[in-house]
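A.B. asks: need a 3D model of the sequence below.
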Amino acid sequence: MSEGPLYPPPGAPTPEEPAAGPPAQPAHPAYPAPGTTPPPAGWAPYPGAAGGPRPGLALGAAHKPGAFALRPLGLGDMYDGAFRIIRFNPKATVGAAVLVTAAAMVLPLLVTAVLSFTVGLALDESGEIETSASTSEVLAFLAAYGSLLLSLVLAQIGITLVTGMIVHVTRAAAVGRRLSLGEAWAATRGNRWRLIGLVTFLYVAFVVVLVVYVLLWVLVVALADGPWPVVVWGLVSVPAYLALTCWMWVRVYYLAVPALMIESAGVFGAIGRGWVLTRRAFWRTFGIALLTVVIANVAGSMLGFPFSLVGQLATVFTPEYALLALVLTQAVVSVVQNAFTAPFTGAVASMQYLDLRMRKEAYDVELLREAGIISE
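C.D. replies: Presented below is the predicted three-dimensional model:
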């Protein structure tokens, strides 16, 4: 694999693709040279990141050797940096998201296509299974929808791994390096299963909280003598539950993935790092994270709307293949939405992690040193 070109300084034109050159060093920790200070634990330079000051770097751009400035970041800095990261690392961001989502969606497409042309799956005018369907047709419908549900789970696992790759892409972009798809994937080696375990554990934690809340609702409704206790309970508990969920999202979940991937802190260590970094920074972190999710979902919906509309029209004009058209539409919409939402939200979350470390731990000094802007 070849080393990617440096990020251009602000205002510079887009660099052209580099010519083939000598292979870069693999993305794993290198031994320090004799007489040098070894890097801190959990830190590893990216290919070509070290080696002294970069030639041609203007003094005015010294604080921004990569996609974003190495100083405390504002909202505009994060969004600008996220789009620059996606623009200069398309294969390791958009390409990775498209690849894993499309691979996951192959299963329901194949299952539904086979069943549509063999069993003859068909929907009635209301979009439901025909009431006269035989047992084999009902089982075929269950198989089609079950494969679609399984594909969504597999796509979510793939997007989780892509998010881990985007963390490394963002970390490399901070010092002016571009990671290829292979380099970004190699950088996650050793943390992939821990990343899946971390996300699974956090999802289970949210589900447990939801189940407890639902059981409390059942208990209140069963013990209430009239409607007013239920109304009061709803007015009090619904805002409290939403507040608890938002608090857990920011303090426990949001920065755990970047901490795990960059610091190799382990599952509970990553959760602890996110807890420490968001201390006294809850509202700022929550505001940026919430706005980012809203923007990503709105943009994803707008991107997927034309394909959904085409799918709805296809069900009208080809009712005998309506289910196949719906599954195909869902697959295309998922690919298109993940192609934007996963890289954008992953890059912004990674920059929030780096921003909090720069604010609280002077991490910008380490990044500037790695970029060759300052010496030891």
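
A.B. asks: use CA for all of it now, contacts and neighbours both
C.D. replies: Will do.

A.B. asks: got the buried residues for stretch 114-123?
C.D. replies: Using 16 or more other C-alpha atoms under 10 Å as the test for burial, stretch 114-123 gives 114, 115, 116, 121, 122, 123.

A.B. asks: contacts for that stretch?
C.D. replies: Stretch 114-123 has contacts (C-alpha atoms under 8 Å, 6 or more residues apart in numbering) with 129-130, 136-137, 140-141, 144, 319-324.

A.B. asks: following up with a second sequence; could you model it the same way so I can compare the two?
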Amino acid sequence: MNDSPGWATPGSSPSDGERPETPGEQPQPPTQPADAPKWSAEQPPPGQWQSPAPGQDPPPAQQGGGWGGHPPQPPRYGGQYGYPGGPGQWGQPPAAKPGVIPLRPLGLGEILDGAVATMRAHWRSVLPITLVVATVVQVLTLLAQKFLMENLALSSDRGPVTPSELLGNLGGNLPVNAAVQLLDLAGGIIVTAMLTMIFSRAVLGQHSSVSEAWRDARPQLLRLIGLTLLLILGSVLLGVVLIVPVAFTGNPGLIALAVLLCLGLFTWLWIKFSLASSALMLERGTVLKSLARSSKLVSRAWWRILGITLLTAIITVIFAMIIILPLQMIGFTVFGEGLSAMRDPLAQTAWGPLILTSIGGIIAQAVVLPIQSGVTVLLYVDQRIRREGLDLELARAAGVENYGG
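C.D. replies: Model (predicted):
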């Protein structure tokens, strides 16, 4: 692994299989390590094994020679993660933590805490990226909603809406909504690319400036765009293949079944390839290799990654709504005709509600995007630690001494 945030693609992981035996090779009996404890030939009589009281020196017979005449042992480095633990200690010694996470398999709380800790410790790099991207996206979205959707909105004061008016309104809104989604997608790609580099350095305890993050992310940016578009195209084709043919039958039961099947497959593929962006940016491979890496890392951990991803999405959506809804309500109350105007599509295109809603969106995205990106990167790191022993590579890159010796 390099000391830079880009991590080299690993070889076969320990879980890929054990070392095959050579034909004709005889299994070797286990040998005793050279540093194994040597028991003293002179043992104390029965009933005289004692441990010194707290604060009391060992008996003279044991001084300099270890307990019960044992030779003194040097500090032992071992355990599951290779960190020192003295004799008589219970439990796993604490893992090294050069950066925002300990170098061992992570729990849910440690993944979320690592994402938040990176925002706090590296806010000078994280906030400028998210604020600039969120501001550009929200301003363009505001202009699109104001000037493109104002003529398409149907006011509730006009009376009943005819089906033709409704279809025309939906057809006119479709390009606007597609443009807004593309803006969000483009902003999300840039933020994901740059924040991935910042989080990868934060794991090693290293700081990264905005210029350094852009320099590291730029070579892979086009591939990240291609990966994102490929995933979107695959999702659209999945819906077309499963739902459109059944829709022509007019059978509500078959249509509902097709929709459920489509949602299930979409969720399975979404989680299966959820780590592809991190693999693409940090291993600097191709689009297809990143998809294969994500599929391998997610295998046998699909439900766990699904739960963490859904929980993160719920937390971020609730946080965004807490910020956006009050500002939106203030906009309708101060600049509109009260909260009842929230049901009027035409009132939603007024300047006051749009501006306050956009301000809330900027604040929410500045916090939500780093958390989402951070959880994805840390899930990728966690899976590689569990499957491939990446903690050894990270410790070496972070300069941790005597790791796993």
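
A.B. asks: ChimeraX command to pick out the buried ones of the contacts of stretch 114-123 of structure 1?
C.D. replies: Of the contacts of stretch 114-123 of structure 1, the buried ones can be selected in ChimeraX as follows, counting by 16+ other C-alpha under 10 Å:
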select :129,137,140,141,144,319,320,321,322,323,324
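
A.B. asks: would you point out the most distant pair within the contacts of stretch 114-123 of structure 1?
C.D. replies: The largest separation in the contacts of stretch 114-123 of structure 1, counting by C-alpha to C-alpha, is between 136 and 319 at 19.5 Å.

A.B. asks: about what we covered before: inside helices: which ones of the contacts of stretch 114-123 of structure 1?
C.D. replies: 136, 137, 140, 141, 144, 322, 323, 324 (DSSP state H).

A.B. asks: which one in structure 2 is aligned with the last one?
C.D. replies: In structure 2, residue 324 of structure 1 lines up with residue 351, judged by TM-score structural alignment.

A.B. asks: contact partners for its match?
C.D. replies: residue 146.

A.B. asks: same thing with the one 10 residues further on?
C.D. replies: Taking C-alpha under 8 Å, 6+ apart as the criterion, residue 361 of structure 2 is in contact with 134, 138, 320, 323, 324.

A.B. asks: which one of those is nearest residue 356 of structure 2?
C.D. replies: The shortest gap between residue 356 of structure 2 and any of the contacts of residue 361 of structure 2 belongs to residue 324, at 8.2 Å (C-alpha to C-alpha).

A.B. asks: just give the nearest non-adjacent residue to the closest one, would you?
C.D. replies: Residue nearest to residue 324 of structure 2 in three dimensions, not counting chain neighbours: residue 360, with 4.5 Å by C-alpha to C-alpha, 6 or more residues apart in numbering.

A.B. asks: what number of residues lie near the aligned partner of that neighbour in structure 1?
C.D. replies: Alignment note (TM-score structural alignment): residue 360 of structure 2 maps to residue 333 of structure 1. For residue 333 of structure 1, the count of nearby residues is 21 (other C-alpha atoms under 10 Å).

A.B. asks: before we move on, the earlier item: in a markdown table: the contacts of residue 361 of structure 2, plus neighbour count.
C.D. replies: Formatted as a markdown table, the contacts of residue 361 of structure 2 follow (neighbours: other C-alpha atoms under 10 Å):
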| residue | neighbour count |
| --- | --- |
| 134 | 25 |
| 138 | 24 |
| 320 | 19 |
| 323 | 17 |
| 324 | 20 |
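
A.B. asks: quick one: those residues as TSV, columns for distance to residue 384 of structure 2 too.
C.D. replies: Shown next, in TSV, are the contacts of residue 361 of structure 2 (distance: C-alpha to C-alpha, whole Å):
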residue	distance to residue 384 of structure 2
134	31
138	36
320	31
323	35
324	37
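
A.B. asks: alignment lookup: residue 264 of structure 1 to structure 2.
C.D. replies: Taking TM-score structural alignment for the superposition, residue 264 of structure 1 sits opposite residue 284 in structure 2.

A.B. asks: can you verify my assumption that its match contacts residue 220?
C.D. replies: Yes. Look at residue 284 of structure 2 against residue 220 with C-alpha atoms under 8 Å: they come within range, at 6.9 Å.

A.B. asks: counterpart of residue 137 of structure 2 over in structure 1?
C.D. replies: Using TM-score structural alignment, residue 137 of structure 2 lines up with residue 104 in structure 1.

A.B. asks: cool, and residue 321 of structure 2?
C.D. replies: Using TM-score structural alignment, residue 321 of structure 2 lines up with residue 301 in structure 1.

A.B. asks: the helices in the stretch 151-300 of structure 2, which residues?
C.D. replies: Assigned by DSSP state H, counting those that start in this stretch, the stretch 151-300 of structure 2 shows helices spanning 163-203, 210-247, 252-272, 276-283, 287-298.

A.B. asks: burial check on the match of residue 264 of structure 1, number of neighbours?
C.D. replies: Neighbour number of residue 284 of structure 2 under other C-alpha under 10 Å is 19.

A.B. asks: what about the strands in the stretch 251-376 of structure 1?
C.D. replies: Read by DSSP state E, counting those that start in this stretch, the stretch 251-376 of structure 1 holds no strands at all.
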